[in-house]
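Peer 1: Here is my input; please provide its structure:
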Amino acid sequence: MHKILITGFTGFTGRYVLQEARKRGLNAICFSEDGSSSSLPINLLDYTAVREKIEEIRPSSVVHLAAISHVLHEPASDFYAVNIGGTRNILQALSELSRNNLVNNIFASSANIYGNSSKVELDEETSLRPVNDYGLSKKTMEELLVLWKDKLPITITRPFNYTGRGQVDSFLIPKIVNAFKQKKNCLELGNLEISRDFSDVRFIAQAYLSLAIQSSQFRVINLCSGNLTSIKEIISICATLTNHNLKVISNPDFCRKNEIMKLKGSTAKMEKALGYKSPYSIRETLSWMLSK
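Peer 2: Predicted coordinates:
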């Protein structure tokens, strides 16, 4: 049976990846800091512990999701310690397996590393210009992964924005959805002029598992919908689905410095690798989130 090691499974994305793995009948083994839900307790910054556990598990594939991912996280030094240091330990441990039968290893990067680009549609060859510590840590992680491309099968994924049930409301779409579910009269947000390429977390989980069981050489793949949706459109869809209107105010205190105004991905390479695009429209995702 294909044995998948998932890191960061207690996070928003990881829970869906674990569900998808079980649905596919894969043997999923998880790392988490506290060992919750029958996972193995591990500190990814403890190389000796990481190496011992990976040697014991001997996975066929790894889906590495564990990371500090909220752009406003403090202290910013955590981005580099976890996103780079934890990844480095996993890479070294995998390369030292006594019998290396690895099929593939998925490392989650982020479309945030593209920064503000003049291109209408961002493909994997687009120049990387991160504008915050999170994006810079992921760009550095990718540069680290290049050093291991001749030693291990590696797929770097660059997911664009995605959402779904269970995402905390410090993220934009859950914040908007919760305001409509609670029938609030007013909602304060940051910059209302931004537009994003939004996907459904269920699709992202499916994509991770599909890629994980593919044998491949080093590659970088966007995970995205290929559609650009504005914040105002999100609000309008929620208003229609709930038959409720609220006043939305742009609060300058919520606006980020160096905000990325538009972020839309090319799906060409993703479609070639997966053989499919996301089956979920943003309206379907919002309807799913609003229904619970």
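Peer 1: CA atoms for contacts and neighbours, from now on please.
Peer 2: Fine.
Peer 1: Next up, the contacts around the closest residue to Lys269 other than its chain neighbours.
Peer 2: In space, and not counting its chain neighbours, Lys269 is closest to Ile221: 6.3 Å by C-alpha to C-alpha, 6 or more residues apart in numbering. By C-alpha atoms under 8 Å, 6 or more residues apart in numbering, Ile221 lies in contact with 124, 155-158, 269-270.
Peer 1: buried stuff in stretch 190-207?
Peer 2: 190-191, 194-207 (16 or more other C-alpha atoms under 10 Å).
Peer 1: now do stretch 91-111
Peer 2: Going by neighbour count (16+ other C-alpha under 10 Å), the buried part of stretch 91-111 is 91-94, 97, 102-111.
Peer 1: Stretch 139-151 too?
Peer 2: 139-142, 144-145, 148.
Peer 1: which residues in the protein form strands?
Peer 2: For the chain, the strands defined by DSSP state E cover 3-7, 27-32, 40-41, 61-64, 104-108, 155-159, 162-163, 186-189, 195-196, 199-200, 219-223, 229-230, 247-250, 262-263.
Peer 1: about what we covered before: for the contacts of Ile221, give me JSON lines that also has neighbour count and distance to Lys277.
Peer 2: Below are the contacts of Ile221 laid out as JSON lines (neighbours: other C-alpha atoms under 10 Å; distance: C-alpha to C-alpha, whole Å):
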{"residue": "Glu124", "neighbour count": "20", "distance to Lys277": "17"}
{"residue": "Thr155", "neighbour count": "26", "distance to Lys277": "18"}
{"residue": "Ile156", "neighbour count": "21", "distance to Lys277": "18"}
{"residue": "Thr157", "neighbour count": "23", "distance to Lys277": "15"}
{"residue": "Arg158", "neighbour count": "22", "distance to Lys277": "15"}
{"residue": "Lys269", "neighbour count": "16", "distance to Lys277": "11"}
{"residue": "Met270", "neighbour count": "21", "distance to Lys277": "8"}
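Peer 1: To compare with the earlier structure, here is another sequence to fold:
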Amino acid sequence: MKKILVTGSDGFIGSHLTEELVKKGYEVKAFVYYNSFNTWGWLDTLPKDILESIEIFQGDIRDPNGVRQAVDGLDAVFHLAALIAIPFSYHSPDTYVDTNIKGTLNVLQAARDCNTERVLVTSTSEVYGTAQYVPIDELHPFQGQSPYSATKIGADRLAESFYRSFQLPVSIVRPFNTYGPRQSARAVIPTIITQLLAGKNEIKLGSLTPTRDFNYVKDTVNGFIEIYKSDRTIGEEINIATQQEISIEQLANELIRQIRPSARIITEEQRLRPEKSEVNRLLGSNQKIKSLTSWKPNYTFEEGLSETIEFFKHNLDKYKVDIYNL
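Peer 2: You can find the predicted model right below:
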């Protein structure tokens, strides 16, 4: 069975991907962000038998030497390590360049030096900006509407250049808005759920009109694995999308209905993005991934929300509900 490195394995999607790869019998090395507390992020919450099957590598994606050491001797790299919060990218854009662009370059260089068989680089639907047409396919123009999205565009194009210049077997994986258990409260669905479960009657949000194409995390993870399993995806950039959209207001009202019907929505100024930075519409095409792999969504939006709500009911103590999470 193949040996796989997962960068960003301590995070939301990365921890789910690491767990699923172990369940499928892969040998997994988990690249986690070094910290003096010796915590491994969400990996610390995995069942003991799963965690004992994982090789933990503590490092920093910005360090080329550590990245090369982690990659050496492995068959594939799933590169998910990134800074992803859009509001924080307004505050500290330098860190996004260092982590998202230089970190990705470190992975690509290491994979090239180590003759890695497959490299999956994680992109984001934010690279498209507000939809110029829908559904958004992989030919849609790119638009950097935040420092975060600009750095992800840069990372994607670096990945493409290593495929074209050095024949590195890269696939660019582009999930639309993933949600589910373990997601941080900087994302809209956990923001709403945690406020409701904490008994808030006024749910504080930013703009309510944007639409999003929400993937349940287990479907996103399955997309990564199916892209990896197909050689037809090498050199390609591929959306993972449901091809359905819902507005933030509709989403909030549905969660209010399910959890706390007496609550109401209020718009808080600090949560609003700058006007030209707000991505107003995302609706992705999933035709390419379906044509190149056997992937299909296994969860309805209602099923995904139900599992997500259940998780937060039992983990609310891990979230600082009264603080706006950048």
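Peer 1: what's the TM-score for these two chains?
Peer 2: After superposition, the two chains reach a TM-score (TM-score structural alignment, normalised by the length of structure 1) of 0.93; 287 aligned residues with a C-alpha RMSD of 1.6 Å.
Peer 1: coming back round to it: just the strands of structure 1: most buried one?
Peer 2: Stretch with highest mean neighbour count among the strands of structure 1: strand 61-64 (a mean of 26; mean count of other C-alpha atoms under 10 Å).
Peer 1: Tell me roughly how far it lies from structure 2 on average.
Peer 2: By mean C-alpha distance after the TM-score superposition for structure 1, the fitted strand 61-64 of structure 1 averages 0.7 Å away from its aligned residues in structure 2.
Peer 1: Return the residues in contact with the residue sitting nearest the centre point of structure 1.
Peer 2: Closest residue to the average C-alpha location of structure 1: Pro159 at 5.3 Å, with C-alpha atoms, centre = their mean. By C-alpha under 8 Å, 6+ apart, the contact list for Pro159 of structure 1 reads 108-111, 204, 222-224.
Peer 1: Map it onto structure 2.
Peer 2: Aligned by TM-score structural alignment, Pro159 of structure 1 pairs with Pro175 of structure 2.
Peer 1: What sits closest to its match if chain neighbours are left out?
Peer 2: Excluding its sequence neighbours, the residue lying closest to Pro175 of structure 2 (C-alpha to C-alpha, 6+ apart) is Ile240, at 4.5 Å.
Peer 1: What's the match for that neighbour in structure 1?
Peer 2: Mapped onto structure 1 by TM-score structural alignment, Ile240 of structure 2 lines up with Leu223.
Peer 1: Likewise for Phe301 of structure 2?
Peer 2: When structure 1 is aligned by TM-score structural alignment, Phe301 of structure 2 is paired with Ile282.
Peer 1: can I assume its match is in contact with Asp200?
Peer 2: Yes. Between Ile282 of structure 1 and Asp200 there is a contact under C-alpha atoms under 8 Å: 7.5 Å.
Peer 1: on that earlier part again, ok, now how distant is the residue nearest to Lys269 of structure 1 from Tyr114 of structure 1?
Peer 2: As judged by C-alpha to C-alpha, to the nearest Å, Ile221 of structure 1 and Tyr114 of structure 1 stand 13 Å apart.
Peer 1: Equivalent analysis for Ser210 of structure 1, please.
Peer 2: 24 Å.
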